[in-house]
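> Predicted model and sequence follow; I will ask about them next.
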Amino acid sequence: MKIALVGYGKMGKIIDEIAVQRGHQIVARLNETPTAETLGNPDVVIEFSNPKAAFDNIKTCLELKLPVVSGTTGWLTQKQEIEQLALANDTAFLYGSNFSLGVNLFFELNEKLAQLMKNFGEYSCQLEEIHHTHKKDAPSGTAITIAEGIIRNTDFEAWKLDETKGKELGIFAIRQDEVPGTHSVFYRSEVDEIEIKHTAFSRKGFALGAVISAEWILGKKGNFSVRDVLFG
């Protein structure tokens, strides 16, 4: 495939390396809002930029009828508009808060555990995420996805930054050195604690998942998630 990379930071560079290893051609490496001229006529766009730029980046590509895979978090209040644009332009959009296989397995495990814990009121639930100090959004998109999975399967009504209180599920967002990403879910009672945890050792797992998603989306129309890629 011919791939345009929109957002060429640390993740973009690793995606570049993995895509080339898998036999793809990188036709654009952009850190500015793309245009028809600068994109290089790609088959697919992979967008990992920043929360302020993501909407305009994705919108431009969809209006050019290009399929887009995006892993940028922190802009999702506008996601519905982007999904409508993908349909209106007869192309495809795939969003992932995290493209790692391990994290997506963790998402599934998290929902199953939430279903089990729903009827045991003696346990309180708390989330924690740790990321590198350069990460601009808090909580992480991954933590929000985890929280949404718990809310769907329990009596919680919303999430918030801080400690769990009442119907609000708490997320502690910690920023620490060069940590790629650690996410934990705790269920605590007076007598014990249950914890599930995912720890990323590098960004390569995220990058590989993004490239696999770009391979998968080619030729498709509509809106998708990493779950569609991994689990059908």
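That came through fine. What you see is a predicted model; the values in this text were computed from it and never measured.
> Only C-alpha atoms from now on, for both contacts and neighbour counts.
OK.
> so how far is Leu116 from the residue of the chain positioned farthest from its centre?
The C-alpha centroid of the chain is most remote from Val191, which lies 34.7 Å away (C-alpha atoms, centre = their mean). Distance of Val191 to Leu116, computed by C-alpha to C-alpha, to the nearest Å: 18 Å.
> try Arg22
For Arg22, the distance to Leu116 (C-alpha to C-alpha) stands at 40 Å.
> Let's verify the spatially most central residue of the chain: helix, strand, or coil?
For the chain, the residue sitting closest to the mean C-alpha position, by C-alpha atoms, centre = their mean, is Ser97 at 1.0 Å. Here Ser97 is coil, with the state taken from DSSP: H, G, I helix; E, B strand; the rest coil.
> can I assume it is in contact with Thr145?
Yes. Here Ser97 reaches Thr145: they are 7.1 Å apart, a contact under C-alpha atoms under 8 Å.
> I'd like the next helix or strand past the top helix by length along the chain.
Ranked by residue count, the top helix of the chain under DSSP state H comes out as helix 101-117. Next in sequence after helix 101-117, counting helices and strands by DSSP states H and E, comes strand 124-131.
> Ala28: neighbour count?
The number of residues packed near Ala28 is 20, by other C-alpha atoms under 10 Å.
> Which secondary structure element is home to it?
Secondary-structure element containing Ala28, defined by DSSP H and E: strand 25-30.
> the helices in this protein, which residues?
10-21, 36-39, 51-63, 79-88, 101-117, 141-153, 204-217, 226-231.
> Take those helices and lay them out in CSV including distance to Leu161 and mean neighbour count.
As requested, the helices of the chain are exported to CSV (distance: least, C-alpha to C-alpha, whole Å; neighbours: other C-alpha atoms under 10 Å):
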stretch, distance to Leu161, mean neighbour count
helix 10-21, 26, 18
helix 36-39, 38, 14
helix 51-63, 18, 19
helix 79-88, 21, 16
helix 101-117, 19, 17
helix 141-153, 10, 20
helix 204-217, 24, 21
helix 226-231, 25, 16
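> I'd like the ones you listed as TSV, with distance to Ser184 appended.
As requested, the helices of the chain are arranged in TSV below (distance: least, C-alpha to C-alpha, whole Å):
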stretch	distance to Ser184
helix 10-21	23
helix 36-39	38
helix 51-63	24
helix 79-88	26
helix 101-117	10
helix 141-153	9
helix 204-217	18
helix 226-231	20
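> Next up, a structure to set beside the first:
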Amino acid sequence: MKIALLGYGKMGQVIERIALERGHEIVLKKDEFNTYEGLQNADVAIDFSVPTAAVPNISSCFNAHVPVVSGTTGWLDQYDEMAALCMAQKGAFISSSNFSLGVNLFFEINAYVAKIMAKFDSYHVAMEEIHHTQKLDAPSGTAISLAKGVIENSSYTNWTIENPENTNTTEIYIDAKRIGSVPGTHTVTYNSTVDAIEIKHTAHNREGFALGAVIAAEWIVGKEGIFTMKDVLAVSAL
């Protein structure tokens, strides 16, 4: 399989290594200093760039009829526009806040726990996410996905990064921290006056994110439409 890497930072380099180990070929390494030359030769593109580059990268893929897997976050206010372009060009698209197998299992666990805990209003949910200091968006896309998983299965209506004074609020507080070189830690806590219930995912390195992205790229080749990691992994706890 011929892969175009859109974004060649630390994640892009790990993806390159894993892709080569799995027998694939890299036909483009796109960064801010070069062009899309070679994109037309790719079977699939993997986008791990920055928020400002995501939409140009993704739209270039659809216009070149190259399926795209995007792990870039911080641009999703334009997601509907990219989804519409994908459908217009009969393309294929997976956008995920996190491609890690473990995180996608965590998403399902989180939604299941939220559904159970919704029956007990003595517990109030809050979240903490910790990432390396080079991460540009806060809160992380993964934290937002976790918050949405709770909102869809409870009476919560929104999330906030402003610490609410009233613990009975319908907003989920996300404490976004940037520390050292932490790959990613996400904690969801249900607090009451007598105890706390906590679920947590800790990434040890970038390997899981990169492997998941390559697996998603392998899966999407030859398909048409808009998909999620649930489709790739065939996982659903609910």
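Alright, I've got the coordinates. Being a predicted model, the structure only gives us computed values, none of them experimental.
> List the contacts of the residue nearest to the centre of the first structure.
Contact partners of Ser97 of the first structure, counting by C-alpha atoms under 8 Å, 6 or more residues apart in numbering, are 71-73, 141-142, 145.
> ditto for Ala64 of the second structure
Taking C-alpha under 8 Å, 6+ apart, we find Ala64 of the second structure in contact with 39-40.
> Please repeat the previous calculation with a cut-off of 10 Å.
39-42, 58, 89, 91 (C-alpha atoms under 10 Å, 6 or more residues apart in numbering).
> Most neighbours out of those residues, which is it?
In terms of neighbours by other C-alpha under 10 Å, the contacts of Ala64 of the second structure top out with Ile58 at 26 neighbours.
> ok, that residue to Lys90 of the second structure distance?
Remark: distance between Ile58 of the second structure and Lys90 of the second structure (C-alpha to C-alpha) = 14 Å.
> now swap in Leu105 of the second structure and tell me
Note on Leu105 of the second structure: its distance to Lys90 of the second structure, by C-alpha to C-alpha, is 30 Å.
> and what of Gly23 of the second structure?
In this structure, Gly23 of the second structure lies at 28 Å from Lys90 of the second structure, with C-alpha to C-alpha as the measure.
> So these two - more neighbours on which side?
It is Lys90, of Gly23 of the second structure and Lys90, that has more neighbours when counted by other C-alpha under 10 Å, with 17 against 9.
> Surely the more buried one touches Gly222?
No. With the criterion set as C-alpha atoms under 10 Å, Lys90 of the second structure and Gly222 do not qualify as a contacting pair; they are 11.3 Å apart.
> any common contacting residues for those two?
When contacts are counted by C-alpha under 10 Å, 6+ apart, Lys90 of the second structure and Gly222 are jointly contacted by Pro67.
> show me what contacts the closest residue in space to Lys52 of the first structure that isn't next to it in sequence?
Ranked by C-alpha to C-alpha, 6 or more residues apart in numbering and with sequence neighbours excluded, the top spatial neighbour of Lys52 of the first structure is Trp75, at 7.2 Å. Residues counted as contacts of Trp75 of the first structure (C-alpha under 10 Å, 6+ apart) are 50-55, 137, 141.
> so how far is Lys197 of the first structure from the counterpart of Tyr190 of the second structure in the first structure?
In the first structure, the residue paired with Tyr190 of the second structure according to TM-score structural alignment is Tyr187. Separation of Tyr187 of the first structure from Lys197 of the first structure (C-alpha to C-alpha) stands at 12 Å.
> Of these two, which one has the most company?
More neighbours sit around Tyr187 than around the other of Tyr187 of the first structure and Lys197, counting by other C-alpha under 10 Å; the figures are 18 against 15.
> residues contacting the residue farthest from the centre of the first structure?
With the criterion set at C-alpha under 10 Å, 6+ apart, Val191 of the first structure makes contact with 122-123.
> and if you look at the one 4 residues further on?
Each residue near Glu195 of the first structure by C-alpha under 10 Å, 6+ apart is listed here: 125-127, 184-188.
> Turn those residues into TSV, columns for distance to Leu169 of the first structure.
Output for the contacts of Glu195 of the first structure, formatted as TSV (distance: C-alpha to C-alpha, whole Å):
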residue	distance to Leu169 of the first structure
Cys125	7
Gln126	7
Leu127	8
Ser184	13
Val185	11
Phe186	11
Tyr187	12
Arg188	13
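> Quick check: of those residues, which has the highest neighbour count?
Result: Leu127 is most packed of these (other C-alpha under 10 Å), 26 neighbours.
> That residue against Tyr187, yeah?
Yes. With contact defined as C-alpha under 10 Å, Leu127 of the first structure counts as touching Tyr187 (9.1 Å).
> any residues in contact with both of these two?
Residues touching both Leu127 of the first structure and Tyr187 (C-alpha under 10 Å, 6+ apart) are 195-196.
> Looking at the helices of the first structure, which is nearest to Asp177 of the first structure?
Distances from Asp177 of the first structure to each of the helices of the first structure were compared using C-alpha to C-alpha; the minimum, 15.0 Å, belongs to helix 10-21.
> Can you state the mean residue-to-residue distance of that closest one versus the second structure?
Once superposed with the second structure, the aligned residues differ from helix 10-21 of the first structure by a mean of 0.2 Å; criterion: mean C-alpha distance after the TM-score superposition for the first structure.
> Just the residues contacting that helix, thanks.
Where contact means C-alpha under 10 Å, 6+ apart, the residues beyond helix 10-21 of the first structure that reach it are 1-9, 24-26, 29-31, 46-49, 71, 203-212, 214-215.
> go with 7 Å
Contact with helix 10-21 of the first structure is made by 5, 26, 48, 203-204, 207-208, 211, as judged by C-alpha atoms under 7 Å, 6 or more residues apart in numbering.
> Tell me the residue in the second structure aligned with Gly170 of the first structure.
In the superposition onto the second structure, Gly170 of the first structure corresponds to Tyr173 when matched by TM-score structural alignment.
> which residues touch its match?
Taking C-alpha under 7 Å, 6+ apart as the test, what Tyr173 of the second structure contacts is 126-127, 159-164.
> closest to Thr133 of the second structure among these?
Distances from these to Thr133 of the second structure were compared by C-alpha to C-alpha; the smallest belongs to Ile161, at 17.2 Å.
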